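# build me a model from this:
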Amino acid sequence: MRLPIERHPEHPFDPPAGLRGLPAMSRLEFADGHLGWLATTDAAARTVLGDPRFSARQELKHVATHSSRPGGPGHAAPPGFFGTMDPPEHTRYRRLLTGQFTVRRMRLLEPRIEQIAAEQLDAMAAAGPPADLVTVYALPIPSMVICELLGVPYADHDFFQERSSQLVIPGGDTAAVGDLTAYLHEQVRRKRSAPGDDLMSGLTADLTDEELTNLALLLLVAGHETTANMLALGVFALLKQGTPPESVSDDAVEELLRWLSILHQGGPARTALEDVEVAGELVRKGETVVLSLPVINRDPSVHDDPETLRLDRGGARRHLAFGHGVHQCLGQQLARIELRIGYRALFERFPGLRLAVPATEVPLKHDATVYGATSLPVTWPTS
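Next comes the predicted model:
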C-alpha cells in the first residue's frame, strides 16, 4: 500500500476507502522505497505517540509522501524547529512556549477573536453573496490572531499565506521555505532593536536569531494553516448535512475535530529507536510508523457509531486530532477557541447560509498533508 489515497468525491469527509478495514498495523511503502507501517487504531496510535522508544526526529523519519518541509527527510531539524525533535531539545523549546499558550492566556484572547470574526462577517455582509468562505472568513481569522501573537504585520498576510500553503502539499515550491525564513529573520532583527508586547519579542533573550526565526516559521504555518482548513471544512460538513445548526457547542467542535481529522496524508509519523511491539506486530529499529488519524478517530472501540457526525456526542474529546504525548499540539486551546467563535458567529449572522455550488464541485486538497477546501462558495438570503 502507498500514500496518498484520494477520498471518494461523494464522501469527502470519510477516510479513503483503501484505508478502511485494515488491521491495527499494516505494512506501508513509503515514497523513498522504505517499508514501514500504517497505524489505524486508537490504541496503536497512543502507543506510538506516547512511547519514548519512538522518535519524532526529522533525520530518522521516512516520509510517505513528498514534502518541502524544512530539514526534509534525512536532515536534522534546524534549530528552533522543535516539532521534529525529541527531548531534551524538544523540551527546552516547549518549556519556553508553554506559558504563552495556557488556557487562561488563550481565554484572554476571546474578545479580540470575536472582534476579528465580527469584522470579517461585516465585510462579508457588505459585499453580499456569493462569497468564498475560505478567502473572506476561514483564513483571515487564524491568520490575524497568529500575526498579532507573534508580532508579524498582518499587511503581509498574502505573502506568508501563499508560501506557507506550499509547505503542506506534495511537491510544493521549495523556494517558499527560503522566502519565509528570510522574511521572519528580518522580523526577528526588528524585534531585537525595537521589542514589542508580542511572543517573538519575549523570546529574543532566550533564543538565537536562527532559533527564533525557525520557531516563528513553525508557529506561523501551524497557527493558521490547520485552523483555517478546519474552520472551512467544518462549515462545509455542516452545510452538506442540511440545515446549519442554530448554535455550535464545545462538544460539537470536538465532534467536528474527531469526524473530520484534517491531518490525513502521511502524518503524524514516528521512527522506532529500537525493536518495539505494537498491536502484536514487531516494529524494527529504524522503521517509520505513520498514523492515519481519519481512521483512528473513527475507531469503534473508542467511539460509538463512529461514522456518524453527532454534534451532541459526549466523549468526543478523546480524539487524537491534536496528537498525544509530549508532542501534543501546543496551540490546541487557541484552535478550539477560534473554531468555537468562528462557527458560532458565522451561523448566528447568517442562519440561512448554504452552499453556492453542488457539494461535489467544492475543490478539496486530496494530496495535501492538511485536508481542506481550496475554496468554499457560499450564499445566503439578503431579505
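
# from here on, contacts and neighbour counts on C-alpha atoms
Will do.

# from residue 350, how far off is the residue most central in space within the chain?
Per CA atoms, centre = their mean, the C-alpha nearest to the average position across the chain is that of residue 226, at 3.1 Å. Residue 226 sits 24 Å away from residue 350, going by CA to CA, to the nearest Å.

# equivalent analysis for residue 155, please.
27 Å.

# which one's more surrounded, these two?
residue 350 (17 against 9; other CA atoms under 10 Å).

# unless I'm mixing things up, that one is touching residue 378, no?
No. Between residue 350 and residue 378 there is no contact under CA atoms under 8 Å: 10.6 Å.

# let's see this one next to it:
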Amino acid sequence: MAHTTAPPAFPMERDARCPFDPPSALLDLQQSAPITRVRIWNGSEPWLVTRHEDIRAVLSHPAISSDTDNPDFPHQSAAIQARRKRAKSFFTSDGPVEHDEPRRVLARDFTAKRMQALREHIQTITDKLLDDMLAGPKPVDLVEAFALPVPSLMICELLGVPYSAQDSFHSLTKAFVDRASTPEDTVAATDQLLELLSGLLDKKVTEPADDLLSRLAQEQLKPGIRSLDELAKMALLLLTAGHETSANMIALGTAALLTHPDQLEKVRSTDDPALIASTVEELLRYLTVVHSGLRRVAGEDIQIGGRLIRKGEGIICPIDTANWDASAFETDATLPADDLDVTRPARHHLAFGFGVHQCLGQQLARVELQVVFSTLFRRIPTLALAEPLGDIHFKHDMSIYGAHSLLVTW
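Below is the predicted model:
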C-alpha cells in the first residue's frame, strides 16, 4: 500500500534566535522540493514555489491570476479574505479594466523622476525627526520616534491626508496585518478608513489642494468614470501600503546593520550615493518584510519549473525565501546568500514583487530608505541597540515583519 505524507503547514515558524532569517523549513524545501504542496488555514493545499527563477516565472505568466474573488484563491486568512472582499483594489484584480487602467491613473504620481524630486523634502523630514530625537531622552524607541513617522508623513502629504489623522489610521491598519484579527475586526477597520477617505475626497471636490486625492477628486470623481467608493478604495491601498512596509524596513534595517558592524562601517563612512543605493537593495533582499508570500491562482494549466500546475490551483510565492536563493544571489563563493553584504548586486530581488502587479510605490520606498540610511548613521555615528537582540519584540505575530519597538541609544 502506498504511503502518502500530509503536506506541511504554511506559514512556517521563524526561529526567534535568527530574527533576520526566513524559516529554516522553507530554505530546506527550496533545496529538496522547490515546488510542493502545502496546507493553509482553510484546509486547501496550494502549491508553494520557493526558487527565485520559478517565482519570477509565476509572477510574470499571463495565465496566472491575482483575482482575490476567485473561489480558489489561497487567501492568507479569513480576516484578509473578508477585507479584500469589502475593499477590493486593482492590486488584487486582473485585466485592462480592473487592473491596468486604475494603475495607470496612479502610476504618473509615483514615477522615479517624481520620487527623486521629493528627495530634498524627505531629507528635511528625516533631519527634523532626528533633531527631535537627539534633543530628547535616551534610550528611545526608534520605531515610534523615527521609523514610523518618516513614511507616514510622506504618504500623508502625497495623498493629502491630514497628519493629525495618523493615530487613527495607524491603529486601524494594525487590524490588517495582525494575524489574530478576525474578519469582523478587519471589515470594521476597513469601513472606518473608507469613511475617512471618502470624506476627504468629497471635500477636495470643492476645496482642492496640491495632492493626489485632490487630483483624483477633480479628474476621476465624475459620472461614468469612477465613484467615490472606488476612489476611496484606491486611496486606502496607497495609504496602508505606503507606510507599513517602509516603516518596518527602517527599523529592521537599522537592527540588521547594528548587528553587522563590518557592514555598518561601510555605510557610516561613505558619501557615495551608489553604495547607499546598493545598501538599500541588499537590505530589501536580506530582510524582505513581506513574509506571508505573494498569492496567486492558475487561470489555466501551466508548467512551472517542470511541474504541472492545473487550472484553479492556488500558488504561494514566499519572496523572502526567493531572496535568499543561492542560485540567484551568490555571484561569488565568498558572498553567500545568507550573509548581509551591502556591496552585493541585489537589484533583481523580489521584495517589491515582479510583473504587472509589482509594488506601485517602490520608487518612493527606495528614496525614503536611501535618505534614512545615509543620514541616520552620519548624524548619530555612535548609535547602538539599547537591548540585546534576543530581547527585541519582533513581529512574529504580524503578516508584515519588523519590530514592534526598537530601543536605541548613543
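
# quick TM-score on the pair, please.
For this chain pair, the superposition-based TM-score is 0.94 by TM-score structural alignment, normalised by the length of structure 1; 375 aligned residues with a CA RMSD of 1.5 Å.

# hmm, back to that, which position in structure 2 aligns with the residue nearest to the centre of structure 1?
Using TM-score structural alignment as the criterion, residue 226 of structure 1 maps onto residue 245 of structure 2.

# my read: its match touches residue 287, true?
No. Residue 245 of structure 2 lies out of contact with residue 287 (CA under 8 Å); the separation is 11.2 Å.

# list the residues that contact the match of residue 226 of structure 1.
Residues near residue 245 of structure 2 by CA atoms under 8 Å, 6 or more residues apart in numbering: 289, 290, 400.

# from those, which land in strands?
Judged by DSSP state E, strands contain none of these.

# which of those residues sits closest to residue 352 of structure 2?
For the contacts of residue 245 of structure 2, the residue nearest residue 352 of structure 2 by CA to CA is residue 290; the value is 9.1 Å.

# that closest one contacts residue 320, correct?
Yes. Residue 290 of structure 2 is within contact range of residue 320, at 7.1 Å (criterion: CA under 8 Å).

# would you list every one of the strands in structure 2?
Counting by DSSP E, the strands of structure 2 are 35-37, 47-49, 64-65, 140-141, 294-298, 302-304, 307-309, 314-317, 384-385, 407-409.

# of those, which is nearest residue 113 of structure 2?
It's strand 294-298; of those, that one is closest to residue 113 of structure 2 (CA to CA) at 27.6 Å.

# other SSEs contacting the closest one?
strand 64-65, strand 314-317 (3 or more CA pairs under 8 Å, 6 or more residues apart in numbering; DSSP states H and E).

# longest helix in structure 1, please.
Counting by DSSP state H, the longest helix found in structure 1 is helix 209-241.

# average gap between that one and structure 2?
Helix 209-241 of structure 1 differs from its equivalent in structure 2 by a mean of 0.6 Å after superposition (mean CA distance after the TM-score superposition for structure 1).

# what range does stretch 367-385 of structure 2 cover in structure 1?
So stretch 367-385 of structure 2 sits over residues 337-355 in structure 1, by TM-score structural alignment.

# show residues contacting the matching stretch.
So stretch 337-355 of structure 1 is contacted by 106-107, 110, 113-114, 117-118, 121, 138, 141-142, 227, 230-231, 235-236, 239-240, 244-250, 253, 376-381 (CA under 8 Å, 6+ apart).

# how about a cut-off of 6 Å?
By CA atoms under 6 Å, 6 or more residues apart in numbering, the residues outside stretch 337-355 of structure 1 that reach it are 239, 247, 248, 378, 379, 380.

# the fifth one: neighbouring residues, count only.
This means residue 379 of structure 1. Look at residue 379 of structure 1: counted by other CA under 10 Å, it has 18 neighbours.

# so what corresponds to it in structure 2?
Under the alignment (TM-score structural alignment), residue 379 of structure 1 pairs with residue 409 in structure 2.

# how many neighbours does residue 115 of structure 1 have?
Neighbours around residue 115 of structure 1, by other CA under 10 Å: 13.

# mind checking what it lines up with in structure 2?
Counting by TM-score structural alignment, the partner of residue 115 of structure 1 is residue 124.

# ok, residue 89 of structure 1 to residue 271 of structure 1 distance?
17 Å.

# show me what residue 145 of structure 1 lines up with in structure 2.
Using TM-score structural alignment, residue 145 of structure 1 pairs with residue 154 in structure 2.

# list the contacts for that match?
Residue 154 of structure 2 neighbours (CA under 6 Å, 6+ apart): none.

# do you know how far it is from residue 148 of structure 2?
Taking CA to CA, one finds residue 154 of structure 2 at 10 Å from residue 148 of structure 2.

# so what touches stretch 338-348 of structure 2?
278, 279, 281, 282.

# looking at the residues you listed, which is nearest residue 102 of structure 2?
residue 281 (27.8 Å).

# show me where structure 1 has helices.
Under DSSP H, structure 1 gives helices at 42-50, 89-98, 103-108, 110-127, 133, 140-150, 157-164, 175-193, 199-202, 209-241, 250-260, 293-296, 332-349.

# closest to residue 305 of structure 1 out of the ones you listed?
That would be helix 250-260 among the helices of structure 1, by CA to CA, at 11.1 Å.

# number of residues surrounding residue 46 of structure 1?
16.

# alignment lookup: residue 292 of structure 1 to structure 2.
Checking with TM-score structural alignment, residue 292 of structure 1 has residue 318 as its match.

# distance of that match relative to residue 101 of structure 2?
28 Å.

# the more surrounded of the two?
Each of residue 318 of structure 2 and residue 101 has its neighbours counted (other CA under 10 Å); residue 318 has more, 25 against 13.

# show the contacting residues for the more buried one.
residue 293.

# what about it, distance to residue 10 of structure 2?
Counting by CA to CA - residue 318 of structure 2 and residue 10 of structure 2 are separated by 10 Å.

# distance to residue 375 of structure 2 for the strands of structure 2 - can I get that in JSON lines?
Formatted as JSON lines, these follow (distance: least, CA to CA, whole Å):
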{"stretch": "strand 35-37", "distance to residue 375 of structure 2": "42"}
{"stretch": "strand 47-49", "distance to residue 375 of structure 2": "37"}
{"stretch": "strand 64-65", "distance to residue 375 of structure 2": "41"}
{"stretch": "strand 140-141", "distance to residue 375 of structure 2": "17"}
{"stretch": "strand 294-298", "distance to residue 375 of structure 2": "32"}
{"stretch": "strand 302-304", "distance to residue 375 of structure 2": "43"}
{"stretch": "strand 307-309", "distance to residue 375 of structure 2": "47"}
{"stretch": "strand 314-317", "distance to residue 375 of structure 2": "34"}
{"stretch": "strand 384-385", "distance to residue 375 of structure 2": "15"}
{"stretch": "strand 407-409", "distance to residue 375 of structure 2": "16"}
